[in-house]
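1. quick one: sequence and predicted model below, then my questions.
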Amino acid sequence: MSEQIFFEHDGVRVSSARFVVKGATYPISAITSVRAVRSKTFPLLAIVLILIGFGILLGGEPTLLIFGLATIALGVVWIIKKKELYSVVLQTSSGESQVLESQDRQYIHSVVDALNNSIVQRG
């Protein structure tokens, strides 16, 4: 029986027999479950920038006013532009592994759907 390909893109391949990602191969028969996870990262550095900017403004030095405002603006832009990170998490007999990350939610969900289809076909 030949392998059926469920997904193949950018070095990631899901077939009826294996999952290949980042040079590692996982047998589909060893995967008990798969899920997509969204990382919830806290923008600590952006908040520190904003606080530094307010500190500069509160310092009262008129020559540093522009620098303080620019620092606050940079922190705010950083928070607004921050992209969420999505991951493929595999459950195997040896535990849980985060095997693929991307900012592209649809890409990660496509990989998870392909893995689920492969697991279901395996039976």
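-> It's in. Since we're looking at a predicted model, the values are computed, not measured.

2. C-alpha only now, for contacts and for neighbours.
-> Fine.

3. so residue 33 touches residue 95, yeah?
-> No. Here residue 33 lies out of contact with residue 95, judged by C-alpha atoms under 8 Å, at a distance of 10.6 Å.

4. looking at those two, which one has more neighbours?
-> Set side by side, residue 33 and residue 95 show unequal neighbour counts under other C-alpha atoms under 10 Å, the larger going to residue 33 at 15 against 9.

5. take a look at this one as well, against the first:
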Amino acid sequence: MALIPCRECGRTISSEAVACPQCGAPPLAAAAPPQIIAPALPTDARREAQEETLHSDPYVSVTSSRVIIRGTTYALRNITSVRMTVTAPNTTLPTLMIVFGAIVLFMALLSFLNSAAAGLTTLVIAAAIIGLGVLWLRSLKTFFHVAIASSSGEANALSSIDRSYIDAVVQSINKAIVQYR
């Protein structure tokens, strides 16, 4: 506590006084309210306080400090690498179905030598088998994955048949890794 002169009457008053007891005027050097100085935040806390979103959609959020994929959070500092992986569909069974249909088709052609009705029936069956095999083969899709590697291993965090979507997510995670480490 310091003693200061009143700005109105000049009497000596306490620096902590709200007003002069003689004239009621505020003190000459009114004490400023004490400032609360927050301690310095660690680097990670400062980074989270300034978190920048690089990519956001209903399933994925990539920020400057973390990656959230379908509710699972990956800390950016724990990710060692990210890449797109591809899983091609298994075409073995549809291909075997088409080959089997071709064999039945050949048998249908041989059946025409004995009986036209039997040959026609076998021909319809062969066409159905081949047609189903081709439809099955065309319905198979290639899947693309966001593979996130960390010290605990690699995991396919996200899968989609949309290559450009997966590529955009991988690019944004890579950008976050490069910019914010």
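-> Received it, and whenever you're ready, just let me know what you need. Computed from a predicted structure; not experimentally measured.

6. got a TM-score for the two of them?
-> The TM-score (TM-score structural alignment, normalised by the length of structure 1) is 0.89; 123 aligned residues with a C-alpha RMSD of 1.6 Å.

7. nearest spatial neighbour of the counterpart of residue 35 of structure 1 in structure 2, skipping sequence neighbours?
-> Using TM-score structural alignment as the criterion, the counterpart of residue 35 of structure 1 in structure 2 is residue 83. Closest residue in space to residue 83 of structure 2, ignoring its immediate chain neighbours: residue 147 at 5.3 Å, by C-alpha to C-alpha, 6 or more residues apart in numbering.

8. can you report how many residues neighbour that neighbour?
-> Residue 147 of structure 2 has 20 nearby residues by other C-alpha under 10 Å.

9. swap in the one 5 residues further on?
-> The number of residues packed near residue 152 of structure 2 is 8, by other C-alpha under 10 Å.

10. who are the contact partners of the match of residue 35 of structure 1?
-> Contact partners of residue 83 of structure 2, counting by C-alpha atoms under 8 Å, 6 or more residues apart in numbering, are 146, 147, 148, 170.

11. element containing the corresponding residue of structure 1 for the last one?
-> The reference is to residue 170 of structure 2. In structure 1, the residue equivalent to residue 170 of structure 2 is residue 112, according to TM-score structural alignment. Taking DSSP states H and E as the criterion, the element that holds residue 112 of structure 1 is helix 105-122.

12. check the fit of that helix onto structure 2 and give the mean distance.
-> After superposition onto structure 2, helix 105-122 of structure 1 sits on average 0.6 Å from its aligned residues (mean C-alpha distance after the TM-score superposition for structure 1).

13. map residue 144 of structure 2 onto structure 1.
-> Residue pairing (TM-score structural alignment): residue 144 of structure 2 is matched to residue 86 of structure 1.

14. chain neighbours aside, what residue packs nearest to that match?
-> Distances taken as C-alpha to C-alpha, 6+ apart place residue 38 nearest to residue 86 of structure 1, at 4.5 Å, with adjacent residues excluded.

15. just give me the neighbour total for the one you found.
-> The local packing count at residue 38 of structure 1 equals 15, with neighbours defined by other C-alpha under 10 Å.
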